[in-house]
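**Student:** Let me see the structure of the following:
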Amino acid sequence: MLLALLLAPGAWAVTAEQALKMATGDGEDRVQAINEAVLDADDRTRAFIDALSNDAVKASDKAAFVMDGDQATDPVTGAKVKLPDDAEDVINNNFLRSALDAAKAALQLHSEDEATRAAAAAALMKDPDESRLPLIDRALAAEKSPAVRDRLELARATTLLASHDAAKRLQAAEALQQARSPDIKLLLNEQLSHEDDPKVKAAIQAAIAKINEGLAWGDRLGVLFTGASLGSILLLAALGLAITYGLMGVINMAHGELIMIGAYATYMMQVVFQRYLPESAFGWYLVAAVPVSFLASALVGAVLERGVIRFLYGRPLETLLATWGISLVLIQTVRSLFGAQNVGVENPSWMSG
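**Tutor:** Next comes the predicted model:
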């Protein structure tokens, strides 16, 4: 009796028939099977979806198998089995990979980590499917975080936007008017291109106009911020040139190259943190790079003053020619050390987003 209970249908959430449907058949049928499995997923279901996503599944006409090297296992029981001779690799196209990514995101809606749940809701917004609506509703009912709830509400609205019911599409379009996201705007434009209901079409157009209005202000603020950022750099460079000439009577044509030295000192600090310090410390490389870049530029400037410029005080034209030559030397030195291509300086995690 115990053996019969263990082998009875429903003992595991994923069945052999479900696993075969997820692995074989037309793309749309496979996506439907994946979405149905996600609604009542257990650990075996999650493992099988991960295996599909990692191209670690083979299938015959009768069953699907999870591969670990050359060893095949049953996706339902996890037991090792013999792989049939007619089993072939399961191939996933881009459409199926997108569905698998969305399914994996849906499985993370009940994660204990708030950031993981928020990322899962954002992923579902980008790939809406009405069959996942019960899963989103369950996550909404259990969610306590206001920020994650807002994302789940948007995910629900984008899901309803693809509904066959015009009333649900109208409700979704009205809800999405409050969004300020280019991704939401893209989904609305896609729906508008084949929407045939006049009321829904008008609501979608109103939502797009509202989003455009919000994004326009964001673009204006971005332009202002970029202008202030670039202007501050040019202002610092101009002040440096003016102060040097005012105090020393020197026209320093290598001024930009001294700024370059500071920039490459920042890059070197990034490399040091990446190679010799734990990954958790990488975010603090910029804090260390600020004093190091100032000191590196000051040191090179002091060497130039002691070695060349102090012999040319009172002769502005000769300082101009000498520092121009020094700038060429510094440029070529950097090219020889780091190459002619630009090097990347990454944002630390606390400055990203």
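**Student:** Could you use CA atoms for every contact and neighbour count after this?
**Tutor:** Noted.
**Student:** can you count the residues close to residue 34?
**Tutor:** 23 (other C-alpha atoms under 10 Å).
**Student:** check contacts around it.
**Tutor:** If you count contacts by C-alpha atoms under 8 Å, 6 or more residues apart in numbering, residue 34 has them with 22, 49, 99, 100, 103.
**Student:** which of those residues count as buried?
**Tutor:** 22, 49, 99, 100, 103 (16 or more other C-alpha atoms under 10 Å).
**Student:** Please tabulate those in TSV and include secondary structure and distance to residue 310 as additional columns.
**Tutor:** Below are those laid out as TSV (DSSP: H, G, I helix; E, B strand; the rest coil; distance: C-alpha to C-alpha, whole Å):
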residue	secondary structure	distance to residue 310
22	helix	78
49	helix	71
99	helix	69
100	helix	68
103	helix	69
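**Student:** this one next, for a side-by-side:
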Amino acid sequence: MSQMRYLKFLLRRCLPLAALCCAHASAGVALAQDTAAAPAATVPESVAATPAQPTFSELLKALPEASYSEKAGLMHQLIASGNPSTKAVLQALLESHLYQIDDAARADHGSVVITGEGSGELALTDPATLKPAGSAREEQLKRIGTNNSLRKTIKGLLAQLALSDSDPKARRAAVQELLRNLDESTVTVLRERQKTETDAQVRREIEVGLSLSDLDSSDTATRLAAVQHLSGELSPEVYNKLQPLAQSDADSAVRNAATRAVERIESWRKFYDALSTLFFGLSLGSVLVLAATGLAITFGVMGVINMAHGELMMIGAYTAYVMQLLMPQHITASLWLSIPAAFVVAGLFGVAIERGIVRFLYGRPLETLLATFGLSLILQQLVRSIFSPLNRSVQTPEFMSGSLAFNDAFSITYNRLYIIVFTLIVFALLQLVLKKTSLGLKVRAVSQNRAMARAMGVRSEWVDAATFGLGSGVAGIAGVALAQLTNVGPNLGQAYIIDSFMVVVFGGVGNLWGTLISGMSLGVVNKLLEPWAGAVMAKILVLVFLILFIQRRPRGLFPQKGRAAEN
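**Tutor:** Sure, this is the predicted structure:
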């Protein structure tokens, strides 16, 4: 039996070899006969021995039935094919927009298609040509699935493609993506790119990536040089890679260098964390200043405690929302137009409130407080009836989206940065109005000595209406700014009315400079206290501080001046 099995083994091995030899012999005879007739072109032996590479279309057809590991191999083959459609195919697979289409709906574009967003009837794109390929129903499509490992592979391959982008920012982002998954192939790609890279920042990122790979080297000198090169980097990848070396590297020199590098990174992180806290404190302070400025004007001139001030901010925020509904294709223009629109709408509401309610209650602060509080509830219910009680979202323009990154440990968001600048611009314009215009002169005269101003011919009742309208208009502008930070809802103003009164009292009633300084100070102090006390306790501590401060200085940081200031 063993001899028979051995004979079968020989037959299986020898028969194909004999057939191959016969084929070569017959081919040699044919070649000799043809050579006598005409010289044949010689074929290089390497080309004749290399199997044909699958085409781009063949790779696409193999995707639906391939396993996840096989799909990863197919992705690499797609990259190697050099087809210009490869990036679109990888992006579609990453975003779950790559589908297999059934036989009944299949057209000339093949079995794999790219779809757009939506449901029901979906528009199709031919992945080989990136041209429209008709449409198909959802039930005719089967999504080509991915898992976390495959998505990670696709992101790395897309980053490799982006290394050839003409935009340095795109190349830098590609290098940063590759740093998240360093392996031999990634390091090879980075080394090749380093030879031709012209942008200094991109080249620095590549050097960081190569140094990170050198940390895994068995050579002590290589690891030590890599640690020294990375000691000034603040990225999380560098920090996470240096920590194990500082704790358990076999060489003491490498271990000590890694320890110093980690300590240096931690000290810089603390510094930039403090800067971030300061920035967020200033941004919160800017919101408080915007919210309190209008209140400081009305409270300082007329002594009216306007509990509907928060609802005037809400009206400004809803004005920005309506402007976006009217101009859905022009978000940036709608934002710029919503600023004067909110000022006018909220200002008209303010004039109506002063002429219809407040002017009958001068000298009766308790009745004024109750009347404006009841008005705030009416305005909230009016908004609920018109826009529903649900929160509305105001889209942020493109120029306010994203963040400005100074390094890997410190970045500031554009929307908060623009709000700080916007607050300073509004404050400067108000100062010009109050210092350089006739209205400003009359407002200051009435706020300092109402009786003397009336004796000089100033119509104090119209100054009151104009001042109330001005403060209300500024509240409307504050609502536009708030709409870029949070959702717009009927209760938007309630979250800021108490803080606004705190800012006005702390800074000094009727003093704009006091409002600016106190608003910024309270915002920064709030953010400094939040990390260790919590958001609620931080507000409580600030309130306790204000109570103690007012006990010592009842008129605030910058008290109002004038003969009637005591009244």
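**Student:** Show me where the stretch 51-200 of structure 1 has its strands.
**Tutor:** 57-59, 64-68, 71-73, 80-81, 88-89 (DSSP state E, counting those that start in this stretch).
**Student:** what does structure 2 give?
**Tutor:** 98-101, 112-115, 121-126, 131-137, 141-143, 403-407, 410-413 (DSSP state E).
**Student:** quick one: which of these is nearest residue 370 of structure 2?
**Tutor:** strand 410-413 (39.8 Å; C-alpha to C-alpha).
**Student:** what's the matching range in structure 1 for that closest one?
**Tutor:** When structure 1 is aligned by TM-score structural alignment, strand 410-413 of structure 2 has no counterpart there.
**Student:** Tell me which other helices or strands that strand touches.
**Tutor:** Contacts defined by 3 or more C-alpha pairs under 8 Å, 6 or more residues apart in numbering; DSSP states H and E place strand 410-413 of structure 2 against helix 252-302, strand 403-407.
**Student:** Relative to residue 333 of structure 1, which of the strands of the stretch 51-200 of structure 1 is closest?
**Tutor:** strand 64-68 (51.4 Å).
**Student:** what does that closest one contact?
**Tutor:** Strand 64-68 of structure 1 has contacts (C-alpha under 8 Å, 6+ apart) with 16, 19-20, 23, 48, 51, 56-59, 72-75, 83.
**Student:** Could you rerun that using 10 Å?
**Tutor:** Strand 64-68 of structure 1 is contacted by residues 16-24, 47-48, 50-52, 55-59, 71-76, 78, 80-84, 87-90 when judged by C-alpha atoms under 10 Å, 6 or more residues apart in numbering.
**Student:** Would you list the buried entries among those residues?
**Tutor:** Buried residues within the contacts of strand 64-68 of structure 1, counting neighbours by 16+ other C-alpha under 10 Å: 16, 18-24, 48, 50-52, 56-59, 72-76, 83, 87, 90.
**Student:** Residue 146 of structure 2 versus the nearest residue to residue 76 of structure 2 once chain neighbours are set aside, what's the distance?
**Tutor:** Leaving aside its sequence neighbours, residue 76 of structure 2 sits nearest to residue 157 (C-alpha to C-alpha, 6 or more residues apart in numbering; 7.6 Å). According to C-alpha to C-alpha, to the nearest Å, residue 157 of structure 2 and residue 146 of structure 2 sit 15 Å apart.
**Student:** Repeat that for residue 330 of structure 2.
**Tutor:** For residue 330 of structure 2, the distance to residue 146 of structure 2 (C-alpha to C-alpha) stands at 37 Å.
**Student:** More neighbours: these two, which one.
**Tutor:** residue 146 (18 against 13).
**Student:** Apart from its chain neighbours, what residue comes closest to the more buried one?
**Tutor:** Leaving aside its chain neighbours, residue 146 of structure 2 sits nearest to residue 68 (6.9 Å; criterion: C-alpha to C-alpha, 6+ apart).
**Student:** cool, and residue 102 of structure 1?
**Tutor:** The shortest distance from residue 102 of structure 1 to any residue other than its chain neighbours is 5.9 Å, reached at residue 124 (C-alpha to C-alpha, 6+ apart).
**Student:** With residue 341 of structure 2 instead?
**Tutor:** Residue 341 of structure 2 sits nearest to residue 319 (C-alpha to C-alpha, 6+ apart), 7.1 Å away.
**Student:** so who does the residue in structure 1 sticking out farthest from the centre touch?
**Tutor:** Computed with C-alpha atoms, centre = their mean, the residue of structure 1 farthest from its C-alpha average is residue 314, at 55.6 Å. Counting by C-alpha under 10 Å, 6+ apart, residue 314 of structure 1 touches 248, 249, 250.
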